[in-house]
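Novice: Have a look at this fold, sequence not included:
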């Protein structure tokens, strides 16, 4: 009676292509999120100055 012949997974080291793919993917996602954050700030600034130019808001405190 022989025991079961089970093959164990052996570690072959890092896969260079997989590492490059993951690195590029993560950097593109992080860059997109950072750019989206800046677009949001830019949109708020344009909206603020648009309202200021139309006279709908003011930055001067009114005295009572």
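Specialist: Now that the structure is in, tell me what you want to look at. Not measured: the values here are computed from a predicted model.
Novice: contacts, neighbours, all on C-alpha from now
Specialist: Noted.
Novice: Neighbours of residue 33, how many?
Specialist: 12 (other CA atoms under 10 Å).
Novice: oh, I was asking about residue 48
Specialist: Residue crowding around residue 48 was assessed by other CA under 10 Å; the count is 13.
Novice: Check the offset of whichever strand or helix holds it from the chain's centre.
Specialist: Assigned by DSSP states H and E, residue 48 falls within helix 16-54. Relative to its chain's centre, helix 16-54 lies at 7 Å (CA atoms, centre = their mean, to the nearest Å).
Novice: what about versus this one:
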């Protein structure tokens, strides 16, 4: 082998393409986190509204005399 061939081979050996490792995208992680937070918050709010509705219905019925919290004898 000539000197030029050896230099080409040694230079080419150092230029083997390696797969690049990509880390997580910060913007993508923030967007995903915000979306999951909004979905979870929406479910929590719906649950809260449902519980409020039940409590209001209970007190409305109690006020109208339809139900009582005192046990009948």
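Specialist: Okay, I see it. As the structure is a prediction and not an experimental result, all values here were calculated from the model.
Novice: where does the TM-score land?
Specialist: The TM-score (TM-score structural alignment, normalised by the length of the first structure) is 0.77; 56 aligned residues with a CA RMSD of 1.6 Å.
Novice: Give the aligned range of the helix holding residue 48 of the first structure in the second structure.
Specialist: Mapping helix 16-54 of the first structure onto the second structure (TM-score structural alignment) gives residues 26-64.
Novice: how big is the offset of that stretch relative to the first structure?
Specialist: For stretch 26-64 of the second structure, the mean deviation from the first structure after alignment is 0.7 Å (mean CA distance after the TM-score superposition for the first structure).
Novice: roughly how far apart are the residue nearest in space to the middle of the first structure and residue 47 of the first structure?
Specialist: For the first structure, residue 33 is the residue whose C-alpha lies nearest the centre (CA atoms, centre = their mean; 2.5 Å). Plainly put, residue 33 of the first structure is 21 Å away from residue 47 of the first structure if you go by CA to CA, to the nearest Å.
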